[in-house]
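Chemist: below are the sequence and a predicted model; questions follow.
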Amino acid sequence: MSRTGVPSGVTAGFGPLPAEWRDFFALTKPRVMSLVIFTALCGLIAAPGSVHPVIGFTAIFAIAMAAGGSGALNMWLEADIDAQMKRTATRPIPSGRMRREDARDFGVLLAGSAVLIMGLAVHWLAAVLLLVSVLYYAVFYTLWLKPRTPQNIVIGGGAGAFPPLIGWVAVTGQITAMPLLLFAIIFLWTPPHFWALALFVKSDYARAGIPMMPVVRGEGPTRRQILAYALVLAPAALAPWWIGGAGGIYGVSAALLSVTFVALSVPVGLRRAGPGDAMLPEKRLFKFSILYLFALFAALVIDRLAAQQGWFA
């Protein structure tokens, strides 16, 4: 419904209503951006060496801008799909509050400015990675992966895995094993996180014709893959400690969080849900998966600060 109560964005024959600042803010996908900013900041703080606070702030600001621009481009490209899904029908474009062209221009402006700022003020390697992350999400994932393969989330997980890598490179200027492990953790976390959500909103994806795993392959294979990815994620989360890139605070935290993640994935992976099932295990796993990533990266930062300050020396 539009602000006037007219459905599907039709405003008495006069087209979309003038967009407000809230609509442009909604285009940036604030919830997703918050996770992007947080993991990027963790990568920046955990990186060896130091960076001037102004440069560090500029790097995080550029990453946030690029994430917002990517979200806007995603909504521009998926406006027709969003209109068919209950979960996304109230977004600015399908609800008629904004023209698609405005979302496109806003997205290009944000993303382009972000890459330029990162290159000129921080580091050109970080800028290239930022550009790749935008193209990966807005073009490779949105246009090619998502509508074509049930592995869309698996391969597309790389889009959300770039922020800590970029934050790390903004400080060090190089790509090493540690930031690649941070990339891998988010990459492996993405499928069980999104498939847990997809299990209880699969009718939305089916209605929109999106070949998500539960729609194309069924719930059984999806559940088994959720458990499989959780089992692979656990050692990957511990790898920074194993290679000496993080200390005991991170190691203990990663172990406890990963054991819990696997424990919550077991009932999802092994059970058979019937019609009308409340899907409580799936919802619990989805909610914990968000906490898991925040807590894991927070532990990395605390571990780094503890080492710097010699808290346990």
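Modeler: Yep, that arrived.

Chemist: going by C-alpha atoms from here, please, whenever you check contacts or count neighbours.
Modeler: Noted.

Chemist: what's in contact with stretch 41-56?
Modeler: Residues from elsewhere that reach stretch 41-56 (Cα atoms under 8 Å, 6 or more residues apart in numbering): 60, 121-122, 163-172, 179, 182, 297-298, 300-301, 304-305.

Chemist: now, of these, which are buried?
Modeler: 60, 122, 163-172, 179, 182, 297-298, 300-301, 304 (16 or more other Cα atoms under 10 Å).

Chemist: just those residues: which are in strands?
Modeler: Counting by DSSP state E, no part of these is found in strands.

Chemist: okay, now the one to match up with it:
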Amino acid sequence: MSDTSINTRACSTEHEAQFGDYFALLKPRVMTLVVFTAFVGLLAAPAPVHPFIGFCAILFIAIGGGASGALNMWYDADIDAVMKRTQRRPIPAGKVTEGEAFAIGIALSAFAVVFLGLATNWVAAGLLAFTIFFYVVIYTMWLKRWTPQNIVIGGAAGAFPPMIGWAVATGGISVESVLMFCLTFMWTPPHFWALALFMRKDYDNADVPMLTVTHGRPATRLHILVYTALLAVLAVAAGFTQIGGPVYLAVAITLNALFLRGAIRIWRRDEDMAEADNYLAERKFFKLSLLYLFAHFGAILIEAGIDKLGGLA
């Protein structure tokens, strides 16, 4: 066998899609948040759910979330190819074709919605279908490339999972599930704007109208502060509702004080300072934002467990 044929075969093998490439299409990091918040919504609901049905419900919700991620990568392949943060995704890396990503996304979307409806109820399935539609069509195809408010409005897509979990258990929507929706919805803008600040060149190069691109970084810092202050009020106030309690309040007061302090530090910075220290404050704020949401929903989960144990006593 000639050296040329060996090299050609090695190159084709190098670019063959592996299972991990197809799994990466589903955005597993995002899926983790979807699964966790849906799980909290399911267990925080007042109606009991059989463990097997609950497991199936969370599985189908996860698949639906992954399906929307695949469709997002299919449509955003051109943007992903020029952004440093996304260049290694399966499509721009040449591991998976756009057609494959689209087919996987559509097939998994239909599978997840239909089987969630059959396993639980059609209210939950309808919410999952609307979530996929909102993320792919409203956010990815329309808002993301059209308005700097893309993250604000599009954040609704990531806020629906706890409502879906609640609907799995109750068959409906309540004030409590809407509160969990609002918590995630208000958290999304400061979380992503902090990312946009220290990944600023990515959005500039991709010509995505992120707030940092259209209004500048000082305006983005002010928006982060305003949304963080509004989020703090909402998060602490939720502690006095049925999903709250002493554990939740302790977590909410502590984390929102830290989150607000971080937002104030970012707001007070200027561009010279930001360039000099490589946006360390923004990176710290972004990392804290990840802990923020998981901790709040973890506290809701603990409160739900306390309530259920109290009901058994």
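Modeler: Good, I have the coordinates. On a predicted model such as this, the values are computed, not experimentally measured, just so you know.

Chemist: mean deviation, the biggest helix by length in structure 1 versus structure 2?
Modeler: Longest helix in structure 1 by number of residues, with DSSP state H as the criterion: helix 280-309. Comparison of helix 280-309 of structure 1 with structure 2 after fitting gives an average deviation of 0.7 Å (mean Cα distance after the TM-score superposition for structure 1).

Chemist: again with stretch 124-134 of structure 1
Modeler: Superposing on structure 2 and averaging over aligned pairs (mean Cα distance after the TM-score superposition for structure 1), stretch 124-134 of structure 1 comes out at 0.3 Å.

Chemist: so where in structure 2 does that stretch end up aligned?
Modeler: Counting by TM-score structural alignment, stretch 124-134 of structure 1 falls onto residues 122-132 of structure 2.

Chemist: pull out the buried residues from the matching stretch.
Modeler: Going by 16+ other Cα under 10 Å, stretch 122-132 of structure 2 has these buried residues: Trp122, Val123, Ala124, Ala125, Gly126, Leu127, Leu128, Ala129, Thr131, Ile132.

Chemist: rewinding a little: what about the longest helix of structure 1, distance to the chain center?
Modeler: 14 Å (Cα atoms, centre = their mean, to the nearest Å).

Chemist: now do stretch 41-59 of structure 1
Modeler: Its chain's average C-alpha position is 20 Å from that of stretch 41-59 of structure 1, according to Cα atoms, centre = their mean.

Chemist: where in structure 2 does it fall?
Modeler: Alignment of stretch 41-59 of structure 1 against structure 2: residues 39-57, by TM-score structural alignment.

Chemist: of the buried residues of stretch 122-132 of structure 2, closest to Ala232 of structure 2?
Modeler: Nearest to Ala232 of structure 2 among these: Thr131, at 25.3 Å, using Cα to Cα.

Chemist: okay, the residue lying closest to that closest one once chain neighbours are set aside and Ala77 of structure 2: tell me how far apart.
Modeler: With sequence-adjacent residues excluded and distances taken as Cα to Cα, 6 or more residues apart in numbering, Thr131 of structure 2 is closest to Ala157, at 5.4 Å. Separation of Ala157 of structure 2 from Ala77 of structure 2 (Cα to Cα, to the nearest Å): 20 Å.

Chemist: repeat for Thr212 of structure 2
Modeler: 22 Å.

Chemist: the more surrounded of the two?
Modeler: Under the criterion of other Cα atoms under 10 Å, the comparison of Thr212 of structure 2 against Ala77 puts Thr212 first, with 23 against 20.

Chemist: which helix or strand contains the more buried one?
Modeler: Element membership for Thr212 of structure 2 (DSSP states H and E) is helix 211-214.

Chemist: which bit of structure 1 covers that helix?
Modeler: Under the alignment (TM-score structural alignment), helix 211-214 of structure 2 falls on residues 213-216 in structure 1.

Chemist: about what we covered before: format the buried residues of stretch 122-132 of structure 2 as TSV; extra columns: secondary structure and distance to Gly216 of structure 2.
Modeler: Below are those laid out as TSV (DSSP: H, G, I helix; E, B strand; the rest coil; distance: Cα to Cα, whole Å):
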residue	secondary structure	distance to Gly216 of structure 2
Trp122	helix	44
Val123	helix	41
Ala124	helix	40
Ala125	helix	40
Gly126	helix	38
Leu127	helix	35
Leu128	helix	35
Ala129	helix	35
Thr131	helix	30
Ile132	helix	31
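
Chemist: which one among those residues gets closest to Ile106 of structure 2?
Modeler: For the buried residues of stretch 122-132 of structure 2, the closest approach to Ile106 of structure 2 (Cα to Cα) belongs to Ile132, at 10.1 Å.

Chemist: that closest one and Gly66 touch, don't they?
Modeler: No. Between Ile132 of structure 2 and Gly66 there is no contact under Cα atoms under 8 Å: 9.5 Å.

Chemist: circling back: show residues contacting the match of helix 211-214 of structure 2.
Modeler: Residues outside stretch 213-216 of structure 1 that contact it (Cα under 8 Å, 6+ apart) are Pro150, Gln151, Trp195, Ala198, Leu199, Lys202, Ser203, Tyr205, Ala206, Glu219, Pro221, Thr222.
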